[in-house]
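# Mind folding the following:
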Amino acid sequence: MRDIARRAGVGLGTLYRHFPKREALLEALLRQSFDGLTARADELQRSSSPEQALAAWLREIVAVTHNYRGAIAPMVAAISEPDSALHASCVSMKAAGTALLVRAQAEGKARTDIDGTDLFALVSALAWLHDQPSFASRADHLSDVIADAILSGR
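Okay, here's the model as predicted:
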């Protein structure tokens, strides 16, 4: 926490006043990133084809979870824990990804035998791969394989 305060240019007391525990700081960082992914899905929904939007969002969500090593566990847990500080952000982010999937399915660009929960599980699995030293180098390739498996005609 001392290093974080120094890098942020604030005193340690100021940091602890805003974030009394490390978990509170992590939740704030994750919430900001997850809210950003929700906004990004909305942007992609308006500006890209259904398959491009879904593929781009998948790459971005896996990258975010990779940037915050260990983020996948609190993200998955927050979906089913309404009292979690991350619950609303995670539910919104999952809904945004589901909307991208549903749009691609409606236009015949994605397989119809998966839903938003399946998509979220696949994102979780891909994020887990990034956290495993023996698989990390394969994670980007496998993300493309998963995207190809979801999207028709890619």
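
# Could you use CA atoms for every contact and neighbour count after this?
OK.

# Could I get the contacting residues of the closest residue to Leu151 other than its chain neighbours?
Closest residue to Leu151 apart from its sequence neighbours, by Cα to Cα, 6 or more residues apart in numbering: Ala110 at 4.2 Å. Shown in contact with Ala110 (Cα atoms under 8 Å, 6 or more residues apart in numbering): 51, 101, 104, 150-152.

# next up, for comparison:
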Amino acid sequence: MAPYEPATAGRSLRADARRNRTRILESAEAVFAAKGPAASTEEIARRAGVGVGTVFRHFPTKEALLQAIIGELAAQLAGDTESLARHGDPATGFFTFFSRLVERSSRTKTVVDLLAEADTAVTVVKPVHLLRRSIEDLLANAQRAGTVREDVRTPEVIALLAGICQATLYTGGDPELRDRTLAIVFDGLRPDRDAPSR
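Prediction:
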């Protein structure tokens, strides 16, 4: 998904417009997480340090803003995951990615819920495909490093991620519970050192 960039009259304004857009998205995610549906455009603009008009120039409707938050999140996750797969520690990159994704899911619950209420499709197809490829790379790296069982495949990883992200939302995003749950899942993904060799 290509990031939305508003039209600008001069080339020198484009960097400022991109910075404003980034600040608006970061602020909106935080305000929606804290206030839920009651979040106002004025609060988002104030937190971002821009005028309300600037918010509306980038995102004419609340739905457009919510979709952009999800799209930006998916693109960031895809980029982070690809970077971990290429440059991270093969033994730990898979677990780092898994933890980050679960942690981020609890911060975007309100945004996803609001989009669902509005019956709005979240179009993040390209970043999700990129994410899947990077998951496959991270999993293969971890298996070569001997930190993930050889019989684990990408569909199982995606199913576990979906289940734990949903559970994290259901339990209110309690960090201690999330970490304990991840520890149990990670223990199950690691090779059994006591198992007889085949």
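
# TM-score them against each other, please.
The TM-score (TM-score structural alignment, normalised by the length of structure 1) is 0.76; 146 aligned residues with a Cα RMSD of 2.8 Å.

# ok so, going back, now structure 2: which of the contacts of Ala110 of structure 1 match?
When the contacts of Ala110 of structure 1 are mapped onto structure 2 and checked using both residues aligned by TM-score structural alignment, their matches' Cα atoms under 8 Å, the preserved contacts are 101, 104, 150-152.

# Dump those residues into CSV; add neighbour count as well.
Below are the kept ones among the contacts of Ala110 of structure 1 laid out as CSV (neighbours: other Cα atoms under 10 Å):
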residue, neighbour count
Leu101, 26
Ala104, 24
Ile150, 23
Leu151, 22
Ser152, 14
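
# quick one: buried residues of stretch 116-130 of structure 1?
By neighbour count on 16 or more other Cα atoms under 10 Å, the buried set for stretch 116-130 of structure 1 is 116, 119-120, 122-124, 126-130.

# How much space separates the residue nearest the centre of structure 2 from Gly51 of structure 2?
By Cα atoms, centre = their mean, structure 2 has its centre lying nearest to Leu73, at 4.4 Å. With distances taken as Cα to Cα, to the nearest Å, Leu73 of structure 2 is found 24 Å from Gly51 of structure 2.

# what does Ile70 of structure 2 give?
As for Ile70 of structure 2, its distance to Gly51 of structure 2 is 23 Å (criterion: Cα to Cα).

# Ser106 of structure 2 too?
Using Cα to Cα, one gets 28 Å for the distance from Ser106 of structure 2 to Gly51 of structure 2.

# the more surrounded of those two?
Ser106 (22 against 13; other Cα atoms under 10 Å).

# Map the more buried one onto structure 1.
Matched to structure 1 by TM-score structural alignment, Ser106 of structure 2 sits across from His66.

# same question, Ile135 of structure 2
When structure 1 is aligned by TM-score structural alignment, Ile135 of structure 2 is paired with Gly97.
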